[in-house]
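Visitor: Model the structure of this input:
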Amino acid sequence: MKIAVIGGGSTYTPELIEGFARRDAAMRVDELVLQDIAADRLAVVGGLARRIMERQGWPGRLTTTSTLDAAIDGAAAVLVQLRVGGQRTRLVDETLPGQFGQLGQETTGPGGFAKGLRTVPVVLDIAERVRRRALPGAWIIDFTNPVGMVTRALLDEGHRAIGLCNVAIEFHRRVAAALGIPTGRIRLDHVGLNHLTWVRRVLHDGVDVLPALIAAGPAGVLPQLTEHPIELIRTLGAVPSSYLNYYYRTDLAVQAQRGGEHRAVEVIEVERQLLDMYADPALDHKPALLEERGGAYYSEAAAALATSLLTGDGAHHYVNVRNNGTVAGLSDEAVVEVPAYVDQDGAHPVRVAPPAPDMLALMQAVTAYEVLTIEAATTGDRDTALRALLANPLVRQWDVAVPLLDALLDANSAHLPRFAGGRR
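Guide: Below is the predicted model of the structure:
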């Protein structure tokens, strides 16, 4: 069995490597290929990956390549974890919108929009090559943000794809640890879109303990698990994902960014330090600093999902899949993030209760924005791009959207050939 990782030069990769090594008894991988266009970075990450595998006694073969076709030839699964333009474009996503009084964030708002424009065409091109060169029926596992949008674009083009995010599994693990309960005895009623989800129930052996957690107020464990005010959680009767802070407390987030708080700056420095560590030939394990990079439990989520898709173990996951009636009020074609049992046929979502009207309204608005952004990304049509920004709940205003779009297109021109005509 061969698995390919596109964007294998990511600093996340050592976590992924450890995840596959730990699961060798459940899924024997004969060849794991790391592919990246940044050859120097790939050499450093690949070197650490080999040392990790050797330390853990992994019997398979790990190879690195800068050639996409060589990576995906004969693969049973292709995991995509790339970032078009690297951290430099992320910094633009987080800083440019502030010039227009807007939130700067790499997966939501205008920054997420720009990332979608850059990313969707690249991932679709990779997927077409996977269709031609990988094994028939090969799975594409997308960890590339914006995950929901990218997964929908893949599914709309008929690819066998499933999206993955670490938000749900991270909350799952943290709440279990806070309660002193084994993770296998906890299930989340986790519903929404990628980076737009709510945990409406925390089931311990089938019994919902969330009401008690909310009732405990500031003295309880919830303040340890989320930055949302406990009164907001009580009002909603649910725990919003951290990304919903940008919707529920937009002005505070924008104000913080005016004070110079930009995650990209921190990540650029952490990545520099990590790559220096990875280059040390004595290092043969994931360094603790990687936890500051973000993406907690990524290795577990990615390796476990690949195992379920390739072995059919039927395990429980939180994934991004077609709605197909799972969430009432959304179209069947929408991509939702929900709990599911996963086997070789894909994800089988758990039945979820209809969302509250306020949650549904936000999901509907963001779904419409995603559809328009995908269309703009694949066609290069400026009017469609403007409609996407107008549909985005974090933008909406015409007098902002027009100059903001021009600025985003100019700043990203090297990565947006379909918009080569520029502004009107």
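Visitor: drop to CA atoms for contacts and neighbour counts, all remaining ones
Guide: Fine.
Visitor: The stretch 1-150 of the chain: helices as residue ranges?
Guide: 13-22, 39-55, 68-72, 86-95, 109-133, 147-156 (DSSP state H, counting those that start in this stretch).
Visitor: helices or strands next to the fifth one in the packing?
Guide: If contacts are counted by 3 or more C-alpha pairs under 8 Å, 6 or more residues apart in numbering; DSSP states H and E, helix 109-133 sits against helix 68-72, helix 86-95, helix 147-156, helix 357-379.
Visitor: Go ahead and name everything in contact with the helix or strand where residue 409 lies.
Guide: Following DSSP states H and E, one finds residue 409 within helix 398-411. Residues outside helix 398-411 that contact it (C-alpha atoms under 8 Å, 6 or more residues apart in numbering) are 92, 96-97, 100, 114, 385-386, 389-390, 395, 416, 419, 422-423.
Visitor: Please point out which parts of it sit buried.
Guide: Within helix 398-411, the residues scored as buried using 16 or more other C-alpha atoms under 10 Å are 400-402, 404-405, 407-409, 411.
Visitor: and for comparison, fold this next one:
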Amino acid sequence: MKLTVVGGGSTYTPELIDGFARLRDTLPVEELVLVDPAPERLELVGGLARRIFAKQGHPGRIVTTFDLDAGVEGADAVLLQLRVGGQAAREQDETWPLECGCVGQETTGAGGLAKALRTVPVVLDIAERVRRTNPDAWIIDFTNPVGIVTRALLQAGHKAVGLCNVAIGFQRKFAGLLGVTPADVHLDHVGLNHLTWETGVRLGGPEGENVLPRLLGEHGDDIAADLSLPRVLLDRLGVVPSYYLRYFYAHDEVVRELRTKPSRASEVAEMERNLLKMYADPALDEKPALLAKRGGAYYSEAAVDLAASLLGGGGSPYQVVNTYNKGTLPFLPDDAVIEVQAAVGAKGATPLAVQDVDPLYAGLMANVTAYEDLALEAALRGGRDRVFRALLSHPLIGQYEYAEALTDQLIAHNREHLTWA
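Guide: I've put the predicted structure just below:
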């Protein structure tokens, strides 16, 4: 089995490598190719990756290359984890929206749209090159904004599934609180990427006992603290929202916080500098503890599980993924990309049935889906007016004056990445 990671020079790649090494019985990788255009980073990450495999006794071969076509040729699956513009572009995404009093974040609002505009054309080009060299390969997208990027891939006819680590993080958290194994916890997870709610927590599978009321009753303070949301809100909702819902439920509070502290991008950039220094140490043969602060917890486990199921291996029968709606949520178009539990196998992901969704959540999902439609149109076709329409439609913006100003800012800060600007 051959897997290729595009963006393999990321400082986060050793987390993925560690998962491949530990879970080799689930996903027996014979060749792992790391593709990245930055040779210095790739050399450091590749060296550590080989040492991790060696230490854990993994027999697989690790190859590094900046040649995308060579890297994806013959791959059974291609994982996308790229960041167009790097942390410098992320720094901009997180700062210029604040000038209009709007949240600055890399996956939602104006910053999220900027990332989508930079990313979608690049990902589609990569996917086309994968299709030319190996049309049977699965594409697993971990590149944000996952919902929009995955929809672009599916709309173009690619064999693609989107992946996010939010659900597996909740699964691990709840399992620890309940004193059970993660495999015992099945989430009733519903929404769009980075706009999701846990409406049930079941023991043993989709038909198991819903212990969410007990979790909230006994551990509500702990869960609320992790989300930086008040306990009373969780009690009133009776569900556990993703921490990304804080940008919606406490928008103005978040803006005030963001204006008074360093950006997350600057923090991550500093971590990356330190991590690369560590990776250069030839004695290092395991992922360093600092990597846990980088973000993306449990990504490796989720990626291995998904790849194993898609490639006919021993992955979990049900996984939370991003895929076409296909009538699962009747208030959204069939071709909307939703994030829900799905049965995953060699033919792809089939969403499980979802019980009636509270209008409180359905309305926001419908609004953001409409925004994602317009965002994808802007990413595919360009143009100032399309950018403006997407920004005006976003529930975190929604005002003409803000949308006008943010459109100009977005284009000015991203001109080098926008072929039409």
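Visitor: picking up where we left off before, what span of structure 2 is the helix holding residue 409 of structure 1 aligned with?
Guide: Aligned using TM-score structural alignment, helix 398-411 of structure 1 spans residues 400-413 in structure 2.
Visitor: ok, average deviation of the matching stretch from structure 1?
Guide: Taken over the aligned residues, the distance from stretch 400-413 of structure 2 to structure 1 averages 0.9 Å (mean C-alpha distance after the TM-score superposition for structure 1).
Visitor: starting at the chain centroid, how far to that stretch?
Guide: Per C-alpha atoms, centre = their mean, to the nearest Å, the displacement of stretch 400-413 of structure 2 from the mean C-alpha position of its chain is 25 Å.
Visitor: Check the helices of the stretch 1-150 of structure 1 for me and report the most buried one.
Guide: Highest mean neighbour count among these (mean count of other C-alpha atoms under 10 Å): helix 147-156, with a mean of 25.
Visitor: for that helix, packing partners?
Guide: helix 109-133, strand 161-164, strand 315-322, strand 335-343, helix 357-379.
Visitor: To residue 276 of structure 1, which of the ones you listed lies closest?
Guide: helix 109-133 (27.4 Å; C-alpha to C-alpha).
Visitor: To what extent does that closest one diverge from structure 2 after superposition?
Guide: When structure 2 is overlaid, helix 109-133 of structure 1 sits 0.4 Å from its aligned residues on average, using mean C-alpha distance after the TM-score superposition for structure 1.
Visitor: in the stretch 201-350 of structure 1, which spans are strands?
Guide: Here the stretch 201-350 of structure 1 has its strands, by DSSP state E, counting those that start in this stretch, at 207-208, 239-240, 315-322, 335-343, 346-349.
Visitor: want to throw the ones you listed into a markdown table with distance to residue 256 of structure 1?
Guide: Output for the strands of the stretch 201-350 of structure 1, formatted as a markdown table (distance: least, C-alpha to C-alpha, whole Å):
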| stretch | distance to residue 256 of structure 1 |
| --- | --- |
| strand 207-208 | 35 |
| strand 239-240 | 20 |
| strand 315-322 | 30 |
| strand 335-343 | 28 |
| strand 346-349 | 37 |
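Visitor: Now mean neighbour count too, for the ones you listed, in TSV please.
Guide: Formatted as TSV, these follow (neighbours: other C-alpha atoms under 10 Å):
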stretch	mean neighbour count
strand 207-208	14
strand 239-240	26
strand 315-322	25
strand 335-343	25
strand 346-349	22
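Visitor: just so I know, which of those strands lies nearest residue 376 of structure 1?
Guide: Going by C-alpha to C-alpha, the one of these nearest residue 376 of structure 1 is strand 335-343, 17.9 Å.
Visitor: what residues are up against the alignment partner in structure 1 of residue 366 of structure 2?
Guide: In structure 1, residue 366 of structure 2 lines up with residue 364, judged by TM-score structural alignment. Residue 364 of structure 1 makes contacts with residue 330, as judged by C-alpha under 8 Å, 6+ apart.
Visitor: The one 3 residues further on too?
Guide: Contact partners of residue 367 of structure 1, counting by C-alpha under 8 Å, 6+ apart, are residue 334.
Visitor: Please apply the same query to residue 81 of structure 2.
Guide: Residue 81 of structure 2 makes contact with 5-8, 10, 141-143 under the criterion C-alpha under 8 Å, 6+ apart.
Visitor: cool, residue 372 of structure 1 as well?
Guide: Residues in contact with residue 372 of structure 1 (C-alpha under 8 Å, 6+ apart) are 384-385, 387-388.
Visitor: same check, this time on residue 75 of structure 1
Guide: 1-4, 134-135, 138.
Visitor: contacting residues around stretch 18-38 of structure 2?
Guide: Against stretch 18-38 of structure 2 from outside (C-alpha under 8 Å, 6+ apart): 1-9, 42, 46, 52-53, 56-68, 71-72, 286-287, 300-301, 304-305, 307-308, 313-315.
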